[in-house]
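In: make a model of this:
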Amino acid sequence: MADSDSMDGDDKGWRAAARRLLPLLIVILLIGSLGALLYSASSASQDHDRALAEQRRSFQIIVLARAFEARTARAEVTLARYVISLDPDTGRLFQDQWRSAATLLKTLTYATRSTGWQRGNVEALQYAFEQRGKTLNEIGLRTTYDQKMSALGRFHQAGSSQDLRRITALLDQVIQAENARLRERSLAVTLAGDRTEFVGKTSRLLGLALLICVLFAAWFANIAYKDRRTARRLADMETERADRLDEAVRARTAELSEAYQQLQQESTDRAAAEENLRQMHKMDAVGQLTGGIAHDFNNMLAVVVGGLELAKRNIRLKPQDAARHLDNAMDGANRAAALTRRLLAFARAEPLLPSAVDPDALLTGMADLIDRTIGDQIKVAFEHKASGWHIFVDQHQMENAILNLCVNARDAMDGRGHLTIITGQATLAAGDVGDCAAGDYVMLTVGDDGCGMSADVLTRVFEPFFTTKPVGKGTGLGLSQIFGLVRQCAGEIRIESTPGAGTSVHIYLPRRAVEADAVTSRATGTERAPVRHPPTRILVVEDDPRVLNQTMAALGELGHLPIACDHPSKAARLLDNNADISLIISDVLMPDMTGPEMIKALPAAYADLPVLFVTGYAGDSMDSADFAGHDVLRKPYTLLALGNALSTALSGSRHPGTAQAAE
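Out: I've put the predicted structure just below:
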């Protein structure tokens, strides 16, 4: 019984102890649970805040990247407007926008300083931005220093440059990386919210004893819910803003593309207009030559007619006097032919090729043109001091430039005064005159004693379409074209002018080394003796009966056997009836069809037959494609020139060329 009682007592004591310890255990459990819940709630809140902070940083980086992209695109659009309008305010606006873009890039660099996986992209973006800045600043400088065409060409190249594509690609990489990081951080926010919600559910199971813990958990849950809702609202706002920014960038890109196309069209239209105005300016100068040319041409015709008439009277009784009169008539005819060729060559509009030119000989040949252009009331003095130095220019463009300077001088002197044209030699060091490199230069000076120019006019004198002449009296393209020609030849142009004291225009062109034999040949104008050929059957196609008879007689004099053809449609039949024809001489301009058209229409059996074209218009000989490689002889020509042309044609030469008439 005692043992039983002791066992019951022990059991009761254990139960009593258990009852005493149970509240303590419950309290410990509650406190531990509360501590665990508090710790879990605190940890979840910290994770949530950290995830939200990372989200905000990603949004900030994306916004900075989009803003930098938009600011860069706006700056390039402003630069395009500056290149087109030449407005200094637009240029300064471009500089402000570009500096603002640089500031945004620095902010982006600072925002990504702690993200090693973005550092490489941002550093590469900085380098590409610096390279792009150098390119755009160069375009701006070219535009500022009035090199608009060069700036337009450079801007066209910059539109498809590697650095622009590199900037766009790097921005896309930065944004894509941040979007991927943003998705990870959004998942972290979601997980933190789920943990908070789990704590709230667990706290409700503790009952009233854990009411405080439940309240705290609910409070944390409420905060987390608000933060997540705020984060979602911010994310939606940023997404909407990013969409608007992307749409704006696309719109700006479309505007820039449209502006670039308009710029290309305006450049093409302006080039065509300038070319038309240049030709109109040249033809205006040709029109001013008309009176003087008619006077000189009539004088030459008087020499020809008088010489022939006197030779006709004296051919039997005084053959020596007749020969002298015939020589005078031939000299007058040659001078008239040279004058006609010079006028036609000057008036043509085709593009020309540069060659070595003797400036002294060039001015000597232009003396008559200059006299006829500026009138008899202006005294012209030439000083030839180039002493055999040559320049490498397009001769006709150089003639046009000199004639333009003379016309400007005439207008400055109001048609009465003294004009001086000087050529000379100059040896320059680097930087002595503008951008001229060190070396030998030929200096051409055109000076007058006219009204001169003010300092304001001198600063704008090379601007296209700028002129001080009344409306209808000038295009404003003369000096700008001369400036472009001189720069293309690696030379410089300088103008010295004093109001009321006159103006001097100095042109420096690099010296061109020329072989002595070539210079002597061109200077003497000698022709090689023609290679003698046996009597040859030649078909002569000419619609003018007088020219046809003269050509037949000349060929007979050279020992050949000509066959007359007065219309190009008869050529094929005459070739069929005369199988021994070895050469065709054809005029270029004829009724119904031209000479080249007639040759193309001949049967294939005559495709290899040599052809010599004859023309009296200098412009005909420029389109070598129509002549298919055959030689061209200009009217009027001498027997020696005709013999040389026949020698070349009968020798089988099939390259484009022009046989020059003897003067």
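In: C-alpha only now, for contacts and for neighbours.
Out: Will do.
In: in the stretch 501-650 of the chain, what residue spans correspond to helices?
Out: Under the criterion DSSP state H, counting those that start in this stretch, the stretch 501-650 of the chain contains helices at 516-524, 545-557, 571-577, 595-601, 624-627, 639-650.
In: to compare with the earlier structure, here is another sequence to fold:
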Amino acid sequence: MSPTGAGQHEPIAGTSRWDDERTGVVQERARLSEQLAQAQRLDLAGRLAGGVAHDLKNLITVLSSYLDLASGSVQDLAPRVGDGPVETILDDLDQIRQAVDRTEALARKLMEFAGGDGATEPVDLHRAVASVHARLAPALAEGVTVELDLPDDLPAVRVDTDGLEQALEQLLRNSNDALPEGGTIVVRARVTDTAAPGGFTSGPRPPLDAGRRHVRLAVLDDGTGMEDETLTRAFEPLFSTKPGARGSGLGLPTVLSFVQQIDGMIDVHSVPGEGTTIALALPVATDDVDVDERPVGDGAGRLVVLVDPNERARRLVTEMLATAGHRVLACADGETGLRLLEQQGGDVLVAELALPGLPGWRLVERARASRPRLPVLLFTSGQAPTRTTADVRMLVKPFSSERLLQTLDELAP
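Out: Coordinates of the predicted model:
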């Protein structure tokens, strides 16, 4: 054996392996750091979206309600000015209403991306699907047909109604866009054991409650489908699965957000040139609440303490309530609302959830400390409440005068 030359050394055993492990650790740390940064960016985007949507919904509530009032006032003018001018003005108001509806849809998408309102109730899927189908049918491309495949004995699901309809509407629009030459969209629902083979096995999803039944609501099309690269990024915010600049990149992320809020699951299967299937696992309602009937009382003449920091919204809600015969004590902050309840009483507390200084849930707790059975109605712009309190009704903005009064009547006196 020849002696080792000057300046030369035998390699230390295991050094290469140690370097490889250290490199792997560094790479893993870099990957985790990038994931954390991405999560923080998405959280910030969600917070910004939620703030913008909250302000938009306040404005939409005011616009929608004053449009209703304006339409009624214009119709009252018919005996004096004739039907012709009145119809012209009503047509103009209808154009404004359509623009407001589109703005509301955008605000709803932003709010769902930010986290939704988390309020669920038993929902009849037959009604929800039929409602969305009727709304979208006129907008479908030429040659596109929709088939509904829902069993008659389908159980109610416990979801957020607006979130479900928005998610279904988005899926139908996506399928429609994937059928430029025409084709078929199928909306299918089945009660399923999601743990069974062939169940929800792809796409982002939270764990399901294994002891609870779910309804698999699927939207299938025989359209263009998605390439693997597109499919892997389909739920990434601001990434559009549609060619060019046609999509906003918020559609499928809002669907995913809705599913996560209800502890459901989403499954995606797509083959280029063959079509796409997107299925949602929706939890079956476990109670026996009738989804078709709600008790409604007269409730008129109650003394309402109204707390809303938005002056225009506060003035508008006051007008809605006063028109129905209620008396209103209105203020802009929770502390003042508590003083009004203490000094002048009040049959019901109506308040915005997002209040300056004293948050809505804290206001409810302090008001209920001295009056445990005080009926409470809280307004929300769709932001998920961080606290829960029994016997508190939630009303998501924007809302109509009819919806406000009906919800108020449903509160026990």
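In: and for Arg403 of the second structure, the neighbour number?
Out: 12 (other C-alpha atoms under 10 Å).
In: state the distance from it to Pro85 of the second structure.
Out: Distance, Arg403 of the second structure to Pro85 of the second structure, by C-alpha to C-alpha, to the nearest Å: 30 Å.
In: ok, Leu32 of the second structure next?
Out: 65 Å.
In: next one: Arg368 of the second structure
Out: Arg368 of the second structure is 52 Å from Pro85 of the second structure, by C-alpha to C-alpha.
In: sorry, back to before: select, out of the helices of the stretch 501-650 of the first structure, the one closest to Met413 of the first structure.
Out: Of all those, helix 516-524 sits nearest to Met413 of the first structure, with 34.7 Å by C-alpha to C-alpha.
In: please enumerate the helices of the stretch 301-450 of the first structure.
Out: 319-347, 359-374, 395-412.
In: run through the neighbouring helices and strands of the second one.
Out: Where contact means 3 or more C-alpha pairs under 8 Å, 6 or more residues apart in numbering; DSSP states H and E, helix 359-374 of the first structure is packed against helix 211-314, helix 395-412.
In: list the buried ones in stretch 73-83 of the second structure?
Out: Under the neighbour-count criterion of 16 or more other C-alpha atoms under 10 Å, stretch 73-83 of the second structure has Val74 buried.
In: same question for stretch 266-275 of the second structure.
Out: Those would be Ile266, Asp267, Val268, His269, Ser270, Val271, Gly275, for stretch 266-275 of the second structure by 16+ other C-alpha under 10 Å.
In: stretch 60-75 of the second structure now?
Out: By neighbour count with 16+ other C-alpha under 10 Å, stretch 60-75 of the second structure contains the buried residues Ile60, Thr61, Val62, Leu63, Ser64, Ser65, Leu67, Ser71, Val74.
In: which of the helices and strands packed on helix 359-374 of the first structure is buried the deepest?
Out: helix 395-412 (a mean of 20; mean count of other C-alpha atoms under 10 Å).
In: ok and that one relative to helix 319-347, angle-wise?
Out: Angle, helix 395-412 of the first structure to helix 319-347, by axes from the mean of the first three to the mean of the last three C-alpha atoms, to 10 degrees: 80 degrees.
In: neighbouring contacts of helix 395-412 of the first structure?
Out: Outside of helix 395-412 of the first structure, the residues within contact range by C-alpha atoms under 8 Å, 6 or more residues apart in numbering are 282, 285, 345-346, 352, 354-355, 357, 362, 366, 370, 373-374, 378, 416, 419, 446-448, 450-452, 478-479, 481-482, 485, 503.
In: could you do stretch 370-385 of the first structure as well?
Out: Residues contacting stretch 370-385 of the first structure (C-alpha under 8 Å, 6+ apart): 285, 288-289, 291-293, 360, 403, 406-407, 410, 415-425.
In: again, only using 7 Å
Out: 288-289, 292-293, 360, 403, 407, 410, 415-425 (C-alpha atoms under 7 Å, 6 or more residues apart in numbering).
In: and if you look at stretch 30-47 of the first structure?
Out: The contact list for stretch 30-47 of the first structure (C-alpha under 7 Å, 6+ apart) reads Ala192, Arg195, Thr196, Val199, Cys213, Ala217, Phe220.
In: how does it look with 6 Å?
Out: Contacts to stretch 30-47 of the first structure, defined as C-alpha atoms under 6 Å, 6 or more residues apart in numbering, come from residues Ala192.
In: where in the second structure does that stretch fall?
Out: Per the alignment by TM-score structural alignment, stretch 30-47 of the first structure matches no residues in the second structure.
In: report the distance from that stretch to the chain centre.
Out: Stretch 30-47 of the first structure has its C-alpha centroid displaced from the chain centroid by 73 Å (C-alpha atoms, centre = their mean, to the nearest Å).
In: mind listing what's buried along it?
Out: Leu30, Ser33, Leu34, Leu37, Leu38, Ser40, Ala41, Ala44, Ser45, Asp47.
In: could I get the helices of the stretch 501-650 of the first structure as TSV with mean neighbour count and distance to Tyr82 of the first structure?
Out: Shown next, in TSV, are the helices of the stretch 501-650 of the first structure (neighbours: other C-alpha atoms under 10 Å; distance: least, C-alpha to C-alpha, whole Å):
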stretch	mean neighbour count	distance to Tyr82 of the first structure
helix 516-524	11	49
helix 545-557	15	61
helix 571-577	14	63
helix 595-601	18	51
helix 624-627	16	43
helix 639-650	20	57
